[in-house]
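Undergrad: all I have is the shape, not the residue letters:
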């Protein structure tokens, strides 16, 4: 079974554009869970341009499914995670300048750093995942860090799928998933997955534990409604 974790950053982006608390990310998370989603994901940035640290503190009190906090493990991010004790922390190497995550970790170059950070999170009983590109060497490097899971960065797949090159696009992800499974790593995936491509991705990806979907899902919900879209993803992930 592949779990659906919904990233609610874009709901917070819409709220922040106007001020106030409409739409309310906390209420949205509760609704999304009630529609059947198996997890809530947030990715707080240092400038708090969408999800704010205060949102995370509130969400940790109300999320009943799996709570996944993503981000670059700087000191203030680590403090946030330790304070809220999510089910999972996903380490993403994004800088303060990027609009959205655009690359995975170099798990060879940053191996000692990742090993140290992951040991801290695991000592608190928090499951760890590393955001990585679909590259065999990066999977092997991830194993050496002590992480529980990897999250495959799926933009390259989404671009290939949109060009009609589905089989070519999925191949490196299949190879990485098979290796990760052999190495005892869990497998998550995310970035640019959508209602258009999720069925093919799920049907052709072995050992897929979880997908994290935000931008596409919230955009699709503007036309079809949040409950309808969440349930469509759940059906396609069966």
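TA: Alright, I've got the coordinates. Because the structure is a prediction, the values reported are computed rather than measured. Numbering: from 1, shown residues only.
Undergrad: all contacts plus neighbour counts: C-alpha atoms, from now on.
TA: Will do.
Undergrad: after the helix or strand encompassing residue 152, heading C-terminal, what element do we hit next?
TA: Using DSSP states H and E, residue 152 maps to strand 149-153. The first helix or strand that comes after strand 149-153 along the chain, using DSSP H and E, is helix 155-162.
Undergrad: next, the buried residues of that next one.
TA: For helix 155-162, the neighbour count (16 or more other CA atoms under 10 Å) marks 155-158, 161 as buried.
Undergrad: equivalent analysis for stretch 92-110, please.
TA: Neighbour counts over stretch 92-110 (16+ other CA under 10 Å) mark 92-94, 101, 103-108 as buried.
Undergrad: farthest pair in the residues you listed?
TA: Based on CA to CA, the longest span within those runs between 101 and 108 and measures 19.3 Å.
Undergrad: longest helix of this structure?
TA: Counting by DSSP state H, the longest helix found in the chain is helix 166-182.
Undergrad: which is the next helix or strand following it?
TA: Tracing the chain past helix 166-182, the next element assigned as helix or strand by DSSP H and E is strand 186-190.
Undergrad: next, the angle from that next one to helix 166-182.
TA: Angle between the axes of strand 186-190 and helix 166-182 is 150 degrees (criterion: axes from the mean of the first three to the mean of the last three CA atoms, to 10 degrees).
Undergrad: and strand 186-190, how far from the chain's centre?
TA: 8 Å (CA atoms, centre = their mean, to the nearest Å).
Undergrad: tell me which residues are up against that strand.
TA: 148-155, 177, 180-181, 207-213 (CA atoms under 8 Å, 6 or more residues apart in numbering).
Undergrad: below is an additional structure, to be compared with the one above:
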């Protein structure tokens, strides 16, 4: 079964919009675990506009499933990850002012930098994943960085699938096969939803984990959080 990691950045955004502690981020994360998700993802950014650095440390004390911390490996982020010791860190080349992730790593240009950062995380027994575009060349070169996994950036798939183009999944399947041949695990995330997750899961071989936040939280406004999570789990099990 493909594991579901729920990104809770949007819950932090809602909390921060009003101040105070409603909704309570820690309780929300615990409820997500109770409802069956196998992991929690956070993506702290330097301006702390949603997840705060202290949130990350607090979450580590209460989570019982896999903790995945995403972000651009600037020094502050690296220090936070090493202090938190999550099960997984996902490296994302975000610009400081990015609203959301919008590109994967150039694993050729940044190979040496990624290799240095990944070596430090692996020295601390933290599984590493790097965010990459669905580009076979970038996937092939991801292996040279020492990463354990890649996370395929799925925005393009989601856009094209919504327009009826199911062939959009083919490049992702190709990338997943290449990754497997090189011994890399495959995760995926960005704009995956109840509408498109089933087909993606069916066509992409060896998919280990999906990280879903914005769509899942939006769908939960209509369906309820527990129902939404269980729907995702059904798609990911089939």
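TA: Thanks, I have the structure now. If you're wondering where the values come from, they're calculated on a predicted model, not measured in any experiment.
Undergrad: how about JSON lines for the buried residues of stretch 92-110 of structure 1, with secondary structure and distance to residue 24 of structure 1 added?
TA: Below are the buried residues of stretch 92-110 of structure 1 laid out as JSON lines (DSSP: H, G, I helix; E, B strand; the rest coil; distance: CA to CA, whole Å):
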{"residue": "92", "secondary structure": "coil", "distance to residue 24 of structure 1": "25"}
{"residue": "93", "secondary structure": "coil", "distance to residue 24 of structure 1": "28"}
{"residue": "94", "secondary structure": "coil", "distance to residue 24 of structure 1": "26"}
{"residue": "101", "secondary structure": "coil", "distance to residue 24 of structure 1": "24"}
{"residue": "103", "secondary structure": "coil", "distance to residue 24 of structure 1": "30"}
{"residue": "104", "secondary structure": "coil", "distance to residue 24 of structure 1": "30"}
{"residue": "105", "secondary structure": "coil", "distance to residue 24 of structure 1": "32"}
{"residue": "106", "secondary structure": "coil", "distance to residue 24 of structure 1": "36"}
{"residue": "107", "secondary structure": "coil", "distance to residue 24 of structure 1": "37"}
{"residue": "108", "secondary structure": "coil", "distance to residue 24 of structure 1": "40"}
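Undergrad: where do the helices of structure 1 begin and end?
TA: Counting by DSSP H, the helices of structure 1 are 9-18, 25-34, 53-62, 75-84, 111-123, 136-145, 155-162, 166-182, 198-204, 215-224, 226-236.
Undergrad: save those helices as CSV, and put in distance to residue 41 of structure 1 too.
TA: Output for these, formatted as CSV (distance: least, CA to CA, whole Å):
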stretch, distance to residue 41 of structure 1
helix 9-18, 8
helix 25-34, 9
helix 53-62, 10
helix 75-84, 13
helix 111-123, 17
helix 136-145, 21
helix 155-162, 18
helix 166-182, 22
helix 198-204, 18
helix 215-224, 12
helix 226-236, 14
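Undergrad: go through those helices and name the closest to residue 43 of structure 1.
TA: helix 9-18 (6.7 Å).
Undergrad: and the closest one, which stretch of structure 2?
TA: With TM-score structural alignment applied, helix 9-18 of structure 1 matches the range 9-18 in structure 2.
Undergrad: contacts only, for residue 156 of structure 1.
TA: Taking CA under 8 Å, 6+ apart, we find residue 156 of structure 1 in contact with residue 169.
Undergrad: about what we covered before: quick one: average offset of the strand holding residue 152 of structure 1 versus structure 2, please.
TA: Its aligned residues in structure 2 lie a mean 0.1 Å from strand 149-153 of structure 1 after superposition (mean CA distance after the TM-score superposition for structure 1).
Undergrad: so what touches that strand?
TA: Strand 149-153 of structure 1 is contacted from outside by 90, 103-104, 128-134, 139, 142, 173, 180, 185-191, using CA under 8 Å, 6+ apart.
Undergrad: over to stretch 34-42 of structure 1?
TA: With contacts defined as CA under 8 Å, 6+ apart, stretch 34-42 of structure 1 is touched by 3-9, 29, 33, 51, 56, 63, 65-70, 212, 227, 230-231, 234.
Undergrad: coming back round to it: now the contacts of strand 149-153 of structure 1: which count as buried?
TA: Buried members of the contacts of strand 149-153 of structure 1, counted by 16+ other CA under 10 Å: 90, 103-104, 128-134, 139, 142, 173, 180, 185-191.
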